[in-house]
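1. Fold the following.
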Amino acid sequence: MPGKAVSDPKLGKKYKYDKDHRPMLTHPSDGEAWKDFDRKYSEKAAEPRNVRVAIATDGFNPFGMTSAPYSCWPVFVIPLNLPPGMIMQRKYMFLALIIPKPEYLGKNINVYMQPLMEDLKRGWEEGIMVYDKATKTNFRMHIWFQFSIHDHPGGSILSSKGLQGKFMCPHCGTDLEFYRLAHDHKYCCFDLHRRFLPPNPPFRQDKKNFRKGVVVEEGPPRYRTGSELLAELDALVQDPTQPDNFLGYGDTHNWTHKSCFWELPYFKGIILPHCIDVMHTEKNVAGALYNTILNIIDKTKDNPKTRKDQEELCDRPQLSIKKVPGRSDIRPKAPFSLDRNQKMEVLLWFKELKFPDGYAANLKRGVNLGTMRINGLKSHDYHIWLERFLPVMVRGYVSEDFLRVLAELRNFFRQLCAKELSPTLLEKMEKQAPVLLCKLERIFPPGMFVTMQHLIIHLPYEARMWGPVQHRWMYAVERLMKTLRAKANNDVSMSSQLRQIANDFDVKVGSFKSYDVNGYRFHTTGYELSRPNRTSTNSRVFVECGGDDFYRRVEEIYELQYRKPKPPKVVVFKCRWIDPKHVNKDDTIGLVEVKRDSVFECEDVYIVAQQATQVYFFPYPCTKVARLQGLDVMYHVQPHGKLPEPNDQDYLPQREPGDKFFQEAGGDTSDFVVRYTDSPGTEVDNDGEGDKVDGDGDDDDEEHANVDSDVESDLDAGLLVDPDDEDYNPHAHT
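-> Here you go, the predicted model:
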C-alpha cells in the first residue's frame, strides 16, 4: 500500500513504500548492492548480528595549512549495522589507523593497510567469538568490508586507479576518454554526455549547440563487474624500465598498482566498493557555477582562454572575443553572468540573509563589497547555496529558460541528498541526468566540464546501489578529522538540566524568549528585534491546518504550569499568520513565495509547540522586477539529527494519478523533470543554421566543511549554543 510503513519481523525495521509500492531507501541495506551481496554470500548474510563496515580516509595537515607540508591519513572503520541516524555519529566511527607521511601517500598505502586487511580476512574466514547479552549466549560474529568513503584523490589511492589524465572517471575508465583543451590546457568532458542518452533524442543529432558538426551514435559505457576488473588487472605487465608501473599506463589503462582490497576473498563480489563523494562533487559543481555567474575574475570559467576554446569547438559567434586595433580585446558579456550593479545588489542581499541556528554558516561575514566577492566559502556553504539560493539569487537577472535549467540542477541535488529515496525516482534521475548535463553544455563553455561535472551522471546509480548519500559522504569524516587536529584543546561541556516546574496547574505561565523543541530552536519576534545585529533568525514557523499551509513569526512563547509529581510540559506559541491565499507554490522551479505584509485575521493564534515546523524567509535580491517586490521565498528547515517522522498523510491508502510524490519531507515540492525543449535561447539545427548559446565553466579545489545541518545533531545533544549570547539559556524565564 503506498506510503504504508511495514515492520520486518526479523530486523524490527519499518519499511515505507512509495507510490509505486516499492520500499523507500533509508539505509545502505535498502540498496541493491547490499542485497546482491546477501544473495552471493547467503550463509553469512543470514546472521543479522554479523557486522558490515565501511572504511573512510582522507589526508590532512595536522599542523595547519600554513605550516610545513605534511600529510597525515587517519583510517576510520564505521559499522553499518546501525539505524540510519546512528551510522555516521562520531561515537560509532572508530579510528583504526593513523598513517603519518610527509609526502603524498600513493600506492604505499598497501603497506600501511596490511594490519587492517589481516583483521578483515580473519573476521570473514574465522570470525570472532563474542557474547550476546540479549540471548545470554556466545556466537561467532563475522565482519566484512562493504564500501569505502573518500574524496576523489583518496578514491584514486584506494581503488588503485589514476584518476587524472584522459581516464578521469572511476566508473567509465578507458571507455570514456577526456580530451585536452588547446588554450585552457586541461582535460575536459564537454560533449561526451550525449552518448549516455537514449538512441533517438534530438540532442544526438544536434550539430550546432554542442561541438560543431558532430553527431553522436555510440552508446554509454557499461558498469563492469569486480571479476572483469580483476581479470583486467591481472592481465597487466610490469614495465621493465619502471618496475613500479604497468606497461601502457595512461594510454591503454589507468591502473597504478593492485590495491590491498583485492586480498579480501569476497571483494570481487561487491558491486561498487568505492563510492563517489557527493560532498566534494556538489561543492565543485556549485563553486564553478557560483564563480562563473558572479564573474569572479580569477575563478570564473568564462575567461579569455575558455572563450578561445569555445570559439574553436562550438558554433557560438556571439560570444567570440573581438579584436579591436589599438585597444584591448573585447569579450562580450555572457547572458548567464551578472554585471557589476547586479553583483553589488546580490552581495548586499547576502549581507541581510539570516538563517536558523545550526542551519548554515554566517555568510555575511565573508561578504567583501570592495573586492565584490564572498570569502571563506566552505563545502556546506556551497551545499546550501546550490540547493536553496541558486534560483532565488539569479531570478530577475537571467532569462526564465536559463533559470529553469538551473532549477533542474538544484532539484537534482535536493532529490539526491534527501534522507529518504524512492527507487522509482532514482531510476528516473539516472535517465534524466545526461539530459541535464547536455542542457548545461548548450549554455556554458567547454572549460566548465571537467571530472566533477561528469560524475553527476553516476550519482543516482550509486544512490540506488547504497542508499542515501548521508551514509557515504565526507561531512562526518571531515568534522572528525577537525576534532583530531584540535584534540589537545578539546573542551567538553555538559548540557543544562531541565528546570523542575511547579506541581498542579497554575494561572501563571512561564514566558520564554527562546525555546528548543522538535529538533529546532525558536526565538520570539521581540527577542530578535531587540538584537539588530543578530546573525541568525529562528522566529519563523509553519503549521498545516485544514489542508492550508500557515506561515508566520512566533510572537510569544508560553509554558503552562502544572502541579503534579511528574508535571507535563505544555508549551504554546502565539503566532500571527500570513493569509494562505497569499502563498504561491511554483512547482516548475520549486519555490514557495509568500506575501510579506499579508495578515490572516483569526482568533486562533496559539499552537502547541510540538505542531511547529521551522521555516525561514528571505526576499529576492532583484529590485528591478515589480512582481518580485514584497515577496519572500520560504524554505523548510530539517530537524537536527533525525529522520522525518511518518505522519497521517504518509499512510494514505492510495494516491490519485495526478498527485506528486515529494522526495524530501517539508522540502522541495517540485518533481525533478528535465525536458529536451527547455534550453535557453537555443534550438536544434542539424544543418548548421540556428540560434546560439552561452558559455562558462571549471572546477575548484576541495575544501573542508565543518558545519552540516543534515548529518549530525549537536542540537539534540545540547551542544548547540547561540552564537550571539555567551550566557544564552534556552529555558530561562523572563
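
2. C-alpha only now, for contacts and for neighbours.
-> OK.

3. how far away is Gly173 from Ser148?
-> Look at Gly173 and Ser148: by C-alpha to C-alpha, to the nearest Å, they are 18 Å apart.

4. what's the straight distance from one end of stretch 381-401 to the other?
-> From the first residue to the last, stretch 381-401 extends over 26 Å; the measure is C-alpha to C-alpha.

5. Can you list the buried residues in the top strand by length along the chain?
-> The strand that spans the most residues within the chain, counting by DSSP state E, is strand 548-560. The neighbour-count check on strand 548-560 (16 or more other C-alpha atoms under 10 Å) flags 550-560 as buried.

6. and the helix or strand following that strand, what does it pack onto?
-> Sequence order places strand 570-577 as the next helix or strand after strand 548-560, per DSSP states H and E. Counting contacts by 3 or more C-alpha pairs under 8 Å, 6 or more residues apart in numbering; DSSP states H and E, strand 570-577 packs against strand 548-560, strand 606-608.

7. Using a markdown table, lay out these together with distance to Ile270.
-> Compiled in a markdown table, the helices and strands packed on strand 570-577 are given as follows (distance: least, C-alpha to C-alpha, whole Å):
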| stretch | distance to Ile270 |
| --- | --- |
| strand 548-560 | 46 |
| strand 606-608 | 49 |
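
8. burial measure for the closest residue to Asp58 other than its chain neighbours, as a count.
-> Here the nearest residue to Asp58 in space, its sequence neighbours aside, is Trp73; by C-alpha to C-alpha, 6 or more residues apart in numbering that works out to 5.7 Å. For Trp73, the count of nearby residues is 22 (other C-alpha atoms under 10 Å).

9. In contact with Trp73, which residues?
-> Trp73 is in contact with 57-60, 98-101, counting by C-alpha atoms under 8 Å, 6 or more residues apart in numbering.

10. again, 7 Å this time
-> Neighbour list for Trp73: 57-60, 98-100 [criterion: C-alpha atoms under 7 Å, 6 or more residues apart in numbering].

11. Sitting in strands, which of the residues you listed do you find?
-> With strands taken from DSSP E, the overlap with the contacts of Trp73 comprises 57, 98-100.

12. Can you tell me which of those residues has the most neighbours?
-> The most crowded member of those is Thr57, carrying 24 neighbours; neighbours defined as other C-alpha under 10 Å.

13. how about the nearest residue to that residue once chain neighbours are set aside, what does it touch?
-> With C-alpha to C-alpha, 6+ apart as the measure, Val75 is the residue that lies nearest to Thr57, at 4.7 Å, once sequence neighbours are left out. With contacts defined as C-alpha under 7 Å, 6+ apart, Val75 is in contact with 55-57, 95-98.

14. Let's compare: structure for the following, please.
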Amino acid sequence: MRWHHDHVYDGETMTHPSDSPAWRNFTETHPHFASEIRNVRLALSADGFQPFGQTGQQYSSWPVIMTPYNLPSWMCMKDEYMFLTVLAPGPKNPKDKLDVFLQPLIAELQSLWVDGTVTYDVHSRTNITLRAALMWTISYFPAYAMLSGWSTAGKQACPHCMSDSEAFTLPHSRKTCWFGNHRKFLPVEHPLRHSRNLFRRGRTVSHTARPTRSGFELLDELDSYGFLPSYEVDTEEHNKELSKLLAGGWRKRSIFWELPYWSSNMVRHNLDVMHIDKNVFDNIFNTLMNVPEKTKDNAKSRADLCRNVHKTRVAFRYWQRLISKGNIFPRKRRKTSSLKMVERYTLSVFKVVGRSIGASKSRHLQNNEYHAVATYMLLNCAETRSFVQMYENHLRSSVPGIYNADVDAQLQQHFFQWFKNYETLNQDFNISPDIKQLALGPQFKVKCLRGYCVNGFKFHTKEDSTHKATDNSGVHVRGVAGDGTSTNYYGIIDEILEVKYAGNSQSKTVLFKCTWFDTHPRLGTRVHPKYKIVEINRKRSLRYYDPFVFCTQASQVVYLAYPSTKKIISDWVYVGGLKKREYIQQIRSDTDQVDGNVANEAFQNHESQSHGLETQLLLNTQNLVYVTVMYDNDIDVGTQNSDTDDVQAFTDESSNNQSEDSE
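-> Just a heads-up that it's a prediction; the model follows:
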C-alpha cells in the first residue's frame, strides 16, 4: 500500500497512475489525506454485459468494480485486487437510473473520506485510521453518459467541447459528423488551419479551443440550471424537460458530485480505449474489405463525401486499386544474403509438438531427477542407439551370461556417465555436435507447465486437476524393454517439464513426470477374464525410479473407482481409455493386424508381460453407458484366461457390477 509513494517517476514514461498530473494535483489539493500514504485511492469502472450471450435472451447487467491504485502497476489490475461492489440487474439497461444502485457505494465513500475506519497494519503492527478516495471512473463512451450526466449523443456529444462543438449533420446519410473539429486545438500558426482542400471544402479555422473547465465551474452550471439527482422520486421528467429547454448536453446531476472532493479532481472520468479502438478498427476494416451489411461505403456516404471533401474521386480510385491487387497491407521485402545457409541438424528428441496451457514457473532439478532425465533422453534418442548397443555389447563381453534385467539396470544407472566419458566423444569427428551436447546433460533449470495439449489430448497435472470437475492427469504409455518385450504402463502426471539443453534455442523437449502404478499381474494389474477390462491397484507403484516419458508418447486414460467400501475392491480402479479430439476412431475387429512399429514407443524397465488390450469408455452425464474392448492379436489372451490367480482376485461383487455396466 506504500508502493505509489515509494515509486520514483523518471519524468518521461508514465508507468502508474501516481505519475499523472491528476494524481499530483489531488495530493496538493488534499494534503491532510495525502499525509497518510496508506490511505486508499480507488478507481471505479462500469460496463454492461449479456449473461445469456448474444444469441440468448436479451438481458443487460451492469457490474461496478473498484480497484485500489496504491498497489504496483502489475498488481492493481489483477483479478484478486478488483472488487465487485455493485451489480445492477436487468433485464433493461439502467441508463440514468444507475445512480439508484450507486447510492450505498457513494454513502460508504463519503464515510471513508470524512471518518475513515480503524484498520490494523500488519507490517507496522499498529492501528491506523484508514481513509479512501475515488480518483476517477473508467468506462466506454456510452457508459460515460450514465456516470457523468452529460449526453454522448448528438452534436454536443464531445465532453470536452460541450456547447462549443462544431459538429454538423450530413445532408444525405443524416449522421452527426465532427470532421475538421479538431483543427481548433492546433497552434495558431499551423498551416493546416488555413487549408481549404484537406478538410471541409472551402473552410478555414481561426479560433482556438476554450480552456478545460474545472469541476467547480461544471457544478455551478448544473446547480444554476436546476438539474436534480436521478435517484430522487419523480425527477426523470423534470430533467428531461430541462434538457430540451436548454438544448444542451446535461441530462442529470450525477451522484458523484455528492463526494466532497469530486469538484476538485482534475480528471473525473476516463474513457476505455479498448472499446474505442475496436469500434474504429471494425468500421475501417469492414469498409476497406467491403464486408456486406457492415461497410460504411454506400451511395449516401459517397454523396456526402463529394459535397464536403475535395478530390474524393482520386481517393476512391486509389483504394479501389489497392483492394483489387490485394495490397492493402503490403509487406516489406527482406534482404536476402547471397551466402548459402547451412541446415541446422536437430535430434529426434527435440522435435517438440503441442502447446502449453496456463502460466508456468521455473525450478531446478534435483540430482536424481537430473540423472533420470539425462538417461531417458539418451536411451530414447534414435541417433544414440548405436552407442546403447555398443554399451550393451561391452557389458555382455565383460560379464558373460548377464541377464537382460541386469543389462537394463546397468543402462539406467551407468550409461549416462559412460557416454559422457566416452573416450572418442571429442576425437571422432563423425559424432554430431548435437549428440555431444546431449552427452553433457540438460540444464538444471526447467520450466514447470500447468497443462499441455498433444496427441489430441489435454493433459493436466494431478495438482491442477484437484480442484476441477474433470481429471486429465491419467496417462498410459506402451513401454519397450531392452529384450524387446512391451508392457502397458499406467500412471498419474505429477509435473509437466520443459527441459532445455545447451546450444541453440531448439534444443528442448517436454517431459511428463509421472507416478507409475505397479505392473505386476497379480498385485498391481489385473484383467477381467471375460470382458478384458484392465484394473489398477492405486495403492501400489513401481519399485524403481523411472518417472519421465515424452509427451508425444503418452495417451490419456481415466481411473474410475468402484462404489464399494471393501478394501479388496476400493483399492482397485477401472482404467478407461479416451478418444482423441478431432479424430474418429474405428473399432478394430479380431482379424485385424496390429501395427508392430515400436520406433516411437518409450523405453521402460519391465516386470510383467503386456496384457495387449486397450479400452474405450463412452460416458454420459449420469450413467456408464457402453464399454468396448479392443484386442491385440499378437498377444496370447488364452494363456491369461487360464491364470486362476487373476480369476480368484475378482470378487463376485465387482464381477456383477462390471457385467451390468457393460450390458
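
15. re the thing from before, secondary structure element for the counterpart of the residue nearest to Asp58 of structure 1 in structure 2?
-> When the two structures are superposed using TM-score structural alignment, Trp73 of structure 1 falls opposite Trp62 in structure 2. Counting by DSSP H and E, the element that carries Trp62 of structure 2 is strand 62-68.

16. cool, and Val499 of structure 2?
-> Val499 of structure 2 is part of strand 486-500 when elements are defined by DSSP H and E.

17. Against which helices or strands is that strand packed?
-> Packed against strand 486-500 of structure 2 by the contact rule (3 or more C-alpha pairs under 7 Å, 6 or more residues apart in numbering; DSSP states H and E) you find strand 445-454, helix 462-465, strand 474-480, strand 508-516.

18. what comes up buried for it?
-> When neighbours are counted by 16+ other C-alpha under 10 Å, the buried residues of strand 486-500 of structure 2 are found to be 486-500.

19. show me where the stretch 201-350 of structure 2 has helices.
-> Per DSSP state H, counting those that start in this stretch, the stretch 201-350 of structure 2 carries helices over the ranges 215-225, 236-246, 273-288, 299-308, 312-325.

20. Tell me what angle the second one forms with helix 215-225.
-> I take that to be helix 236-246 of structure 2. Using axes from the mean of the first three to the mean of the last three C-alpha atoms, to 10 degrees, the interaxial angle of helix 236-246 of structure 2 with respect to helix 215-225 works out to 100 degrees.

21. go on, the third one?
-> Per the same axes, to 10 degrees, the angle that helix 273-288 of structure 2 makes with helix 215-225 is 80 degrees.

22. How far away from the center of its chain is stretch 98-118 of structure 2?
-> Between the centre of stretch 98-118 of structure 2 and the centre of its chain there are 35 Å (C-alpha atoms, centre = their mean, to the nearest Å).

23. what range in structure 1 matches it?
-> With the alignment judged by TM-score structural alignment, the segment of structure 1 matched to stretch 98-118 of structure 2 spans residues 109-129.

24. cool, and stretch 558-573 of structure 2?
-> Counting by TM-score structural alignment, stretch 558-573 of structure 2 lines up with no residues of structure 1.

25. any idea whether Thr66 of structure 1 is helix, strand or coil?
-> On the three-state scheme (DSSP: H, G, I helix; E, B strand; the rest coil), Thr66 of structure 1 is labelled coil.

26. Just the strands from the stretch 1-150 of structure 1, written as ranges.
-> Per DSSP state E, counting those that start in this stretch, the stretch 1-150 of structure 1 has strands spanning 5-7, 14-16, 51-57, 71-79, 94-101, 128-132, 137-141, 143-149. These are given in chain order.

27. The third one against structure 2, how far on average?
-> Looking back up the chat, that one is strand 51-57 of structure 1. Once the two structures are superposed, the average separation between strand 51-57 of structure 1 and the matching residues of structure 2 is 0.9 Å (mean C-alpha distance after the TM-score superposition for structure 1).

28. For that strand, which residues meet the burial criterion?
-> Going by neighbour count (16+ other C-alpha under 10 Å), the buried part of strand 51-57 of structure 1 is 51-57.

29. Now distance to Ser514 of structure 1 too, for these, in TSV please.
-> Converted to TSV, those look like this (distance: C-alpha to C-alpha, whole Å):
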residue	distance to Ser514 of structure 1
Val51	43
Arg52	42
Val53	41
Ala54	40
Ile55	41
Ala56	38
Thr57	39
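
30. How far off centre is the strand holding Val499 of structure 2?
-> Here strand 486-500 of structure 2 is found 24 Å from its chain centre; the criterion is C-alpha atoms, centre = their mean.

31. Tell me how far Leu348 of structure 1 lies from Ile149 of structure 1.
-> 38 Å.

32. Look at those two and report which has more neighbours.
-> Counted by other C-alpha under 10 Å, Leu348 of structure 1 and Ile149 do not tie: Ile149 has more neighbours, with 25 against 17.

33. aligned partner of the more buried one in structure 2?
-> Under the alignment defined by TM-score structural alignment, Ile149 of structure 1 is paired with Ile138 of structure 2.

34. List the contacts of its match.
-> Neighbouring residues of Ile138 of structure 2 by C-alpha under 7 Å, 6+ apart: 44-46, 269-272.

35. In structure 1, where's the longest helix?
-> Of all the elements of type helix in structure 1, the one with the most residues (DSSP state H) is helix 423-441.

36. residues of it that come out buried?
-> For helix 423-441 of structure 1, the neighbour count (16+ other C-alpha under 10 Å) marks 423-426, 429-441 as buried.

37. what helix or strand does Val543 of structure 1 sit in?
-> Counting by DSSP H and E, Val543 of structure 1 is found in strand 540-545.

38. circling back: next, work out how far apart the match of Ile149 of structure 1 and Gly149 of structure 2 are.
-> Using C-alpha to C-alpha, one obtains 14 Å as the distance from Ile138 of structure 2 to Gly149 of structure 2.

39. Arrange the contacts of Ile138 of structure 2 in JSON lines, one row each, with distance to Glu660 of structure 2 as further columns.
-> Conversion of the contacts of Ile138 of structure 2 to JSON lines gives the following (distance: C-alpha to C-alpha, whole Å):
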{"residue": "Leu44", "distance to Glu660 of structure 2": "59"}
{"residue": "Ser45", "distance to Glu660 of structure 2": "57"}
{"residue": "Ala46", "distance to Glu660 of structure 2": "55"}
{"residue": "His269", "distance to Glu660 of structure 2": "66"}
{"residue": "Asn270", "distance to Glu660 of structure 2": "64"}
{"residue": "Leu271", "distance to Glu660 of structure 2": "63"}
{"residue": "Asp272", "distance to Glu660 of structure 2": "59"}
